[in-house]
Structures are given as structure tokens and as C-alpha cells.
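Q: Sequence unavailable; structure follows:
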């Protein structure tokens, strides 16, 4: 069906895990347009202290994010699911223009419409400066 983004709710453990993996893959592409297609046209976001509404704002936010957060690499893990909601925990690493590495830890709460598009995303995130030697082996080098 056009406009659907499988898997769709209600989620099972298997479909929730697939949704989380699809999100991880899209975010690791660092392609704001690709990522934004997973959200409703009027999706509501809270990312740290930034509040966004709609795909256009999401694309602008992600474009700026990945211009600042270089070498970005993300891992997501299913935390919980029910009906049309999924909670994940995640960590990602990136470096800034000066070469300082960071690891960000956080949690996200997601709510989906019946077509499997995310209509709400609320993220709480904390950054930790790390050295290049402290980077996770599971994060292959990307620039």
C-alpha cells in the first residue's frame, strides 16, 4: 500500500526489532532526506532541547547535525514495545571539526501511525568526550 512503511503496528518483538534496525540503518546513512521519509509529514520531535515539527524541519536539523558531528556512527537497541509504540536505547560516536571524539548515550520514545510512519519521537541524549582509543570496535571508521 502506498504511504506504508512496514513493519506497521501493532508491533511484535520481531517487527519492533526490524523497525529499530531499519532506523539504525537509515541514520547511519547520514542522508537526511532518507531518514525523514520514516516520519509523518507533521511528525513531532524533541531532540535534547530542540523541538521540531514536520519533515522539512527534520531534514534541516539532520543536515546541520551531520555537518557538526563528523564520523557519525550509531547503534540502537530495542528497549520495549507495545501496540504502536517502541522505546529504544542507543549510543553513537562522532568527532567535531577539531578532532575531539564523543560518545552520546540516550533513549528514544517512538509513536507510529497505522501506516508505520513515526508521528512522534522524543529523545533524551547525553554526550561524553572520549579519546580516539576509547572508540568502540563495533563502530567502523566512517568520515
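A: Now that the structure is in, tell me what you want to look at. Model, not experiment: these values are computed from the prediction.
Q: When you work out contacts or count neighbours from here on, use the C-alpha atoms and nothing else.
A: Noted.
Q: Run through who's touching stretch 23-35.
A: The contact list for stretch 23-35, computed with Cα atoms under 8 Å, 6 or more residues apart in numbering, reads 58-60, 62-63, 66, 72-76.
Q: now do stretch 52-64
A: So stretch 52-64 is contacted by 31-33, 35-37, 39-46 (Cα under 8 Å, 6+ apart).
Q: so the residue nearest to residue 51 when sequence neighbours are not counted is in which element?
A: Leaving aside its sequence neighbours, residue 51 sits nearest to residue 45 (Cα to Cα, 6 or more residues apart in numbering; 5.6 Å). For residue 45, the host element (DSSP states H and E) is strand 39-47.
Q: And here is the other one:
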């Protein structure tokens, strides 16, 4: 079986590491890479969509990143337990008309013993913003270590 460290049970440090690894993967906008963090039969609720398994996750992410251009994401640990982590996040993107958005949300994650996410429940709201309200300006890809997090940005 594949392992995706860190694995449960989580400590504060390993939960923080898991959150940053997830953020880094999502900021690649690579559906194939991101899908490998989930169990083959992972169950998702993302807004009003219900997904099951890596193939559906991969297809969802492909559609998502075709619509959400110049996507940049920050995740922050909210809480953790044995095999569960809760995060809050915000990401910025624009659509094909040039309208910018900041999406705010919360996710609840449940992991198997190998550190793969078996369940992801996400609630997300999009807020239209002007280009001058943007806060995320790093080059596409991983958020630099010295870039402020959500709390530092007042989000």
C-alpha cells in the first residue's frame, strides 16, 4: 500500500506539515499529482458536488483549474485529532472574463493509516474582488515561506 507521510496519529507538527504539503500540491494545479494524496476510493463533498475515487477527483480538478485561472491558495490548520485535520483556506483566481475572486472555505479531512485522505468535506464561498484587492502575488506554484499566511493577512 502507498504511504503519504506524515501518517496518523497526528501531532501539531505533523498536522501543520500535512496542511502545508496539501497547499503545495494544490498550488501546482496538477490534477494527477494532487489526486495521488487521496485513497483510490476517497469520498468528497466539494460545494454541491459529491465525488468518489481518484478518477472523479482528477476530472473535477482538471475542470476547476481550467475555470479558475492564476489560482493561488493558502491553507491554515484549524484543528486536528487522531486521523482528522480541519483547515480553513482562501484562494484567489480570475475567470476568463478577467473578474477576480477570493474563495473562502473550510475543509474536514479524514486519513487512512497510510496518510492518504479517505474523506474530504469542503464548504466554499466565492467573493468577487477587484484586482486592487488581491493579496496573493507570488509566482505561480508554491507559496514562498516568507509570504504571510491567512491570519497574518487578516483573513
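A: That came through fine. These figures come from a predicted structure and were not determined experimentally.
Q: TM-score for these two?
A: Comparison of the two superposed chains (TM-score structural alignment, normalised by the length of the first structure) gives a TM-score of 0.96, and 141 aligned residues with a Cα RMSD of 1.2 Å.
Q: related to what we said a few turns ago, next, the contact list for the residue nearest to residue 51 of the first structure, please.
A: So residue 45 of the first structure contacts 51-53, 120-123 (Cα under 8 Å, 6+ apart).
Q: again, but for residue 82 of the second structure
A: By Cα under 8 Å, 6+ apart, the residues touching residue 82 of the second structure are 8-10.
Q: so how far is the longest helix along the first structure from its chain's centroid?
A: Selection of the longest helix in the first structure by residue count, based on DSSP state H, yields helix 13-29. Helix 13-29 of the first structure sits 9 Å away from the centroid of its parent chain (Cα atoms, centre = their mean, to the nearest Å).
Q: my read: residue 86 of the second structure touches residue 77, true?
A: Yes: Residue 86 of the second structure is in contact with residue 77 according to Cα atoms under 8 Å; the separation is 6.4 Å.
Q: those strands in the first structure, which residues are they?
A: Applying DSSP state E to the first structure gives strands spanning 39-47, 50-53, 70-82, 85-95, 101-112, 118-130.
Q: quick one: the closest residue to residue 7 of the second structure other than its chain neighbours from residue 10 of the second structure, how far?
A: Setting aside the residues directly before and after it, residue 7 of the second structure is nearest to residue 115 in space (Cα to Cα, 6+ apart), at 4.1 Å. Per Cα to Cα, to the nearest Å, residue 115 of the second structure is found 10 Å from residue 10 of the second structure.
Q: Looking at those two, which has the bigger crowd around it?
A: Remark: of residue 115 of the second structure and residue 10, residue 115 carries more neighbours, 22 against 19, as counted by other Cα atoms under 10 Å.
Q: Surely that one and residue 3 touch.
A: Yes: contact criterion Cα under 8 Å: residue 115 of the second structure and residue 3 qualify, at 6.1 Å.
Q: Identify each buried residue in stretch 103-115 of the second structure, please.
A: Buried residues in stretch 103-115 of the second structure, defined by neighbour count with 16 or more other Cα atoms under 10 Å: 103-112, 115.
Q: My error: substitute stretch 112-131 of the second structure in the last question.
A: Result for stretch 112-131 of the second structure [16+ other Cα under 10 Å]: buried residues 112, 115-122, 129.
Q: any chance of the strands of the first structure in JSON lines, plus distance to residue 24 of the first structure?
A: Shown next, in JSON lines, are the strands of the first structure (distance: least, Cα to Cα, whole Å):
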{"stretch": "strand 39-47", "distance to residue 24 of the first structure": "14"}
{"stretch": "strand 50-53", "distance to residue 24 of the first structure": "20"}
{"stretch": "strand 70-82", "distance to residue 24 of the first structure": "6"}
{"stretch": "strand 85-95", "distance to residue 24 of the first structure": "9"}
{"stretch": "strand 101-112", "distance to residue 24 of the first structure": "12"}
{"stretch": "strand 118-130", "distance to residue 24 of the first structure": "14"}
